[in-house]
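Asker: Using only what follows, build the 3D model:
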Amino acid sequence: MSKTYTRADISKAVNGGADLVHDELGLGERDYDLLGLIVNAAMAVLDQPGTSLDDVIRDSYKEEPEEVRGWWDW
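Answerer: Sure thing, here's the model as predicted:
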């Protein structure tokens, strides 16, 4: 029998994993921002498969997608 996870369980695990990587690797702000974007994207895909990165950014940040992408020179 497989275990069923709630959205809150998944969010806690994904955020915990991001924090673990950040803490163990001593990442800087830029890399931690990227981990946050990945967490936001994972949760968005959970809720709405096929969502775009720009949609994730619009829903998660006050900045426009072009500005957020610029944080990593994309």
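Asker: CA atoms for contacts and neighbours, from now on please.
Answerer: Will do.
Asker: so what's the nearest residue to residue 54 once chain neighbours are set aside up against?
Answerer: Leaving aside its chain neighbours, residue 54 sits nearest to residue 65 (5.5 Å; criterion: Cα to Cα, 6 or more residues apart in numbering). Neighbour list for residue 65: 54, 57-58 [criterion: Cα atoms under 8 Å, 6 or more residues apart in numbering].
Asker: Alongside the first, I'd like the structure of this one:
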Amino acid sequence: MHVSMLIKFEGVSFKYEGSESYAIRDVNLDIRRGDFLLIAGMSGSGKSTLLRMMNGLIPHFYRGEMVGRVLVDGM
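Answerer: As a prediction, this is how the structure comes out:
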């Protein structure tokens, strides 16, 4: 059975403009259609950054240094 990839993070790191440290570093993640995903963590652990990358706000509306790539539905 073929399960299609919905979201893929490949070696993704992001540092917000003006910040000295990375919000997320070297994230590799595959989310397939039908997967259940829970994002939890302490304040400042990168949850919002991860979601902003999934919906395209990063890098289009938040400035910073991004490494790697995020594919959503193959794009």
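Asker: Kindly provide the TM-score of these chains.
Answerer: The TM-score (TM-score structural alignment, normalised by the length of structure 1) is 0.27; 42 aligned residues with a Cα RMSD of 4.3 Å.
Asker: before we move on, back to that, just the buried members of the contacts of residue 65 of structure 1?
Answerer: residue 57 (16 or more other Cα atoms under 10 Å).
Asker: from what I can see residue 27 of structure 2 touches residue 10, true?
Answerer: Yes. With contact defined as Cα atoms under 8 Å, residue 27 of structure 2 reaches residue 10; the gap is 6.6 Å.
Asker: tell me which strands and helices the lengthiest helix in structure 2 is in contact with?
Answerer: Assignment by DSSP state H gives helix 47-54 as the longest helix of structure 2. With contacts defined as 3 or more Cα pairs under 8 Å, 6 or more residues apart in numbering; DSSP states H and E, helix 47-54 of structure 2 has these neighbours: helix 57-60, strand 64-72.
Asker: which residues are contacting the first one?
Answerer: Residues external to helix 57-60 of structure 2 that are found in contact with it (Cα under 8 Å, 6+ apart): 49, 52-53, 66.
Asker: Among those, list the two that are farthest apart in space.
Answerer: Across those, the longest distance by Cα to Cα is 12.4 Å; it joins 52 and 66.
Asker: So which elements touch the helix or strand that contains residue 27 of structure 2?
Answerer: Residue 27 of structure 2 is located in strand 24-32, with elements delineated by DSSP states H and E. Where contact means 3+ Cα pairs under 8 Å, 6+ apart, strand 24-32 of structure 2 is packed against strand 5-16.
Asker: The strand it packs on to helix 47-54, inter-axis angle?
Answerer: 120 degrees (axes from the mean of the first three to the mean of the last three Cα atoms, to 10 degrees).
Asker: chain center to the helix or strand containing residue 58 of structure 1: distance?
Answerer: Assessed by DSSP H and E, residue 58 of structure 1 sits inside helix 53-60. Mean-position distance between helix 53-60 of structure 1 and its chain equals 10 Å (Cα atoms, centre = their mean, to the nearest Å).
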